[in-house]
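Trainee: just to be clear, the model below is a prediction. Sequence and coordinates:
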Amino acid sequence: MFRLAHISDIHLGPLPRLTPRELASKRITGYINWHRNRRKRLFGNILESLVDDIKSAAPDHLAITGDLVNLGARAEMDAVAGWLANVGEPDFVSVVPGNHDAYVPGSFKLACRAWRPYMLGDDKPASSAGENLFPYLRVRDNVALIGVSTAHATPPFMASGVFDRRQARLLRTILRQAADDGLFRVIMIHHPPVRGATQSYKRMLGIGRFSKVLKEAGAELVLHGHTHLETLYRLPGRSGDVPVVCVPSASEAPGGHRPASGYNMLTISGGPGEWNCRLERHGLDAQSSKFELFHSEDL
């Protein structure tokens, strides 16, 4: 039995002091949005409580599916690196980046440099950087954790992601080999690889390409973030439908139009051809300020 915790959309705050040069870009719109809206909904003490609750549950691994920062600034990347060190060792935590982690040109490289230990595949040399990190493969027990990046700098008022041909080709190979090795395959990705799951300006470019890989190679589970919602979709795979699971923002305060902070716990058991995966959703209770189990189901 393997227990995998899943969180996403950390949006670690507060915002650091930014220089005029850093704000002379798309960041200015995000900076204004932070002070008008986001900072009112995202609170560090909620994130701290969530991490404490996960640690008390003692999962075997933690998957983080993107948007760890807000504006893609160097100071934010460094702050997240410190936060990750407190959450767990790189062998225990696997990270994929989101659109906020590639907010402006250059941000993606900063993220890959600062968080490389958490995005390094078992067979990747320590010198790997940037797009060469993805897709990565980490094998823990009988589970294959496969990290895919959709992080891509976009113009103002856009939050789309890209799943390109290079990653599709490599992902197909990884999935087939992991199946031959008898592993339960978990794909971690930020943008939902599902048509209609979010608005067009936030969508993933390459959804058809991703779907083709799933149909040809298969997988047992896809974890994503981006929408801040507790959704469950299913996509056709090689040997049946593949569950596609999202989770609310890890830092979301209660009382908004989206679910409050939460995390998923997935319990994986069985073996090839007879896999079992149980999803438990834990969310922040506004009355008790504690995280409670509010839903569970077999996927």
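Mentor: Received, thanks.

Trainee: when you work out contacts or count neighbours from here on, use the C-alpha atoms and nothing else.
Mentor: OK.

Trainee: quick check: residue 87 vs residue 166, distance?
Mentor: Residue 87 is 32 Å from residue 166, where distance means C-alpha to C-alpha, to the nearest Å.

Trainee: tell me which of those two has more neighbours.
Mentor: Higher neighbour count among residue 87 and residue 166: residue 87, with 17 against 12, using other C-alpha atoms under 10 Å.

Trainee: next up, the contacts around that one.
Mentor: Contacts for residue 87 were tallied using C-alpha atoms under 8 Å, 6 or more residues apart in numbering; they are residue 51.

Trainee: strands of the stretch 101-250 of the chain, start to end?
Mentor: Ranges of strands in the stretch 101-250 of the chain, per DSSP state E, counting those that start in this stretch, are 136-140, 143-147, 161-162, 184-188, 204-205, 221-223, 232-236, 241-245.

Trainee: ok, residues contacting the fifth one?
Mentor: Put plainly, it is strand 204-205. Identification of contacts with strand 204-205 by C-alpha under 8 Å, 6+ apart yields 150, 160, 161, 162, 163, 191, 192, 193.

Trainee: hmm, 6 Å instead?
Mentor: In this structure, residues lying in contact with strand 204-205 by C-alpha atoms under 6 Å, 6 or more residues apart in numbering are 160, 161, 162, 191.

Trainee: okay if I get the residues you listed as CSV plus distance to residue 142 and neighbour count?
Mentor: CSV is the format used below for the contacts of strand 204-205 (distance: C-alpha to C-alpha, whole Å; neighbours: other C-alpha atoms under 10 Å):
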residue, distance to residue 142, neighbour count
160, 33, 23
161, 30, 26
162, 29, 18
191, 26, 32
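
Trainee: mind listing the helices for the stretch 51-200 of the chain?
Mentor: 74-87, 107-114, 165-180 (DSSP state H, counting those that start in this stretch).

Trainee: just how off-centre is stretch 161-179 within its chain?
Mentor: 17 Å (C-alpha atoms, centre = their mean, to the nearest Å).

Trainee: and the residue nearest in space to the middle of the chain, how far is that from residue 100?
Mentor: With distances taken as C-alpha atoms, centre = their mean, residue 65 lies nearest the centre of the chain, 0.5 Å away. Residue 65 sits 12 Å away from residue 100, going by C-alpha to C-alpha.

Trainee: second structure for comparison follows:
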Amino acid sequence: MTVFAHISDLHLGPVPFPAAWPWRLKPVLGWINWARQPGSHDGALVGRAAAAVHAAEPDHVVVTGDLIELGLDREWQAAHAALTRFGAPAQVSWGPGNHDLYTTEASVRSRGAMADWLPPVAATGDLRDHFPRLDLVGDAALVTLCSGKPTWLFSAEGELGAAQLGRLAAVLTGLDRQRFLPVIALHHPPHAPGLSRLKRLRDAPALLDLLARHRCPVVLHGHLHKASRAEWSRDGHTVAMIGAASASATGRHGDDPASFNLVTISRGAEGFDWQVEARLVA
């Protein structure tokens, strides 16, 4: 039996006011939006979530993005400290979300603080070049993707990009499916009925095509701030989209109260089985 703890959307605060005004409008407006929703997230809940995760003794932890709000230097220091609370880098995967890569400077800023969680590659300006990250854990192959990408002013969209999708296809092609069940993790859900176009994964059709072609059964995601499940089917194959709520949400502004998911994978006589349990952060 293999157990993953699935954490998402910490949105660590307090968020410093970006000194780039008026040079960079997007982080200033982002800060204003954060300030208009006081009490949405509580940093103390992050510590409680980490304690609850350790008590559950998972084999691995995956964090599906939005550790921070605006991608500023001080925020990355807090993000490093927060991920460390969940475990050593070898046992903790992180798939950046849209708030992690809020502006074009965020990729460069993040590398110093978050290098321990990034697979090494030649230096580029795109954090997505570090992904996919593959972790073979027990009966599962956890494949963590980066859907975070700097976008225009009012967009919370994500995009994997053709290069990352190509590397994902190679990873899935090379997996021994007799030994490992593939589990895909990223911030943006590739299928979420009713989701605004301003929050979508732009290249979701290409990802869904890969998931169907390689018969991937489950996707772990964040972004919605809801503990959720949706299903997408093609050619007789169904993929379950499992969303984790924000692990720091107070529930005061419409989000689900803070929780995380435990994903259990087991091997039986007829193949792999998996189940998900949402656990509230007390």
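Mentor: Yep, it's here. What you see is a predicted model; the values in this text were computed from it and never measured.

Trainee: residue 278 of structure 1 and residue 264 touch, don't they?
Mentor: No. With contact defined as C-alpha atoms under 6 Å, residue 278 of structure 1 does not reach residue 264; the gap is 10.1 Å.

Trainee: okay, those two: which has more neighbours?
Mentor: When neighbours are counted by other C-alpha under 10 Å, residue 278 of structure 1 and residue 264 differ, and residue 264 comes out ahead with 27 against 14.

Trainee: got a list of what that one touches?
Mentor: Counting by C-alpha under 6 Å, 6+ apart, residue 264 of structure 1 has contacts 5, 6, 280, 281.

Trainee: trace it over to structure 2, please.
Mentor: Matched across to structure 2, residue 264 of structure 1 falls on residue 261, judged by TM-score structural alignment.

Trainee: doesn't its match belong to a strand?
Mentor: Yes. Assigned with DSSP: H, G, I helix; E, B strand; the rest coil, residue 261 of structure 2 falls within a strand.

Trainee: what about it, distance to residue 280 of structure 2?
Mentor: For residue 261 of structure 2, the distance to residue 280 of structure 2 (C-alpha to C-alpha) stands at 9 Å.

Trainee: do the same with residue 126 of structure 2
Mentor: 35 Å.

Trainee: picking up where we left off before, just say which of the helices of the stretch 51-200 of structure 1 is most tucked in.
Mentor: Ranked by mean neighbour count under mean count of other C-alpha atoms under 10 Å, the helices of the stretch 51-200 of structure 1 are led by helix 107-114, which reaches a mean of 21.

Trainee: just to revisit the earlier point, tabulate the helices of the stretch 51-200 of structure 1 (a markdown table), appending distance to residue 226 of structure 1.
Mentor: A markdown table is the format used below for the helices of the stretch 51-200 of structure 1 (distance: least, C-alpha to C-alpha, whole Å):
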| stretch | distance to residue 226 of structure 1 |
| --- | --- |
| helix 74-87 | 18 |
| helix 107-114 | 16 |
| helix 165-180 | 19 |
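
Trainee: out of the ones you listed, nearest to residue 242 of structure 1?
Mentor: Evaluated with C-alpha to C-alpha, the helices of the stretch 51-200 of structure 1 place helix 165-180 nearest to residue 242 of structure 1, the distance being 13.0 Å.

Trainee: residue 233 of structure 2 -> structure 1?
Mentor: In structure 1, residue 233 of structure 2 lands on residue 236 (TM-score structural alignment).

Trainee: quick one: that match from residue 81 of structure 1, how far?
Mentor: Distance from residue 236 of structure 1 to residue 81 of structure 1, by C-alpha to C-alpha: 36 Å.

Trainee: can you check residue 153 of structure 1 too?
Mentor: 21 Å.

Trainee: tally of neighbours for residue 94 of structure 2?
Mentor: With other C-alpha under 10 Å as criterion, residue 94 of structure 2 counts 26.

Trainee: who are the neighbours in contact with the closest residue to it other than its chain neighbours?
Mentor: Excluding the flanking residues, the one nearest residue 94 of structure 2 by C-alpha to C-alpha, 6 or more residues apart in numbering is residue 63, at 4.8 Å. Residue 63 of structure 2 sits next to 7, 8, 94 when contact means C-alpha under 6 Å, 6+ apart.

Trainee: rerun at 10 Å
Mentor: 5-10, 83, 86, 92-97, 144, 185-187, 220-222, 244, 247, 260 (C-alpha atoms under 10 Å, 6 or more residues apart in numbering).

Trainee: can you check residue 209 of structure 1 too?
Mentor: Contacts of residue 209 of structure 1 (C-alpha under 10 Å, 6+ apart): 163, 164, 165, 167, 168, 169, 193.

Trainee: trace the last one over to structure 2, please.
Mentor: The criterion is TM-score structural alignment: under it, residue 193 of structure 1 has residue 190 as its aligned partner in structure 2.

Trainee: repeat for the second one
Mentor: Following TM-score structural alignment, the counterpart assigned to residue 164 of structure 1 within structure 2 is residue 161.

Trainee: these two touch, right, that match and residue 147?
Mentor: Yes. At 8.3 Å, residue 161 of structure 2 counts as touching residue 147 under the criterion of C-alpha atoms under 10 Å.

Trainee: would you mind grabbing the residues shared as contacts by the two?
Mentor: 128, 202, 203.

Trainee: including neighbour count, could those residues go into CSV?
Mentor: Compiled in CSV, these are given as follows (neighbours: other C-alpha atoms under 10 Å):
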residue, neighbour count
128, 22
202, 18
203, 16
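
Trainee: and the residues you listed as JSON lines, adding distance to residue 229 of structure 2?
Mentor: Below are those laid out as JSON lines (distance: C-alpha to C-alpha, whole Å):
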{"residue": "128", "distance to residue 229 of structure 2": "26"}
{"residue": "202", "distance to residue 229 of structure 2": "20"}
{"residue": "203", "distance to residue 229 of structure 2": "20"}
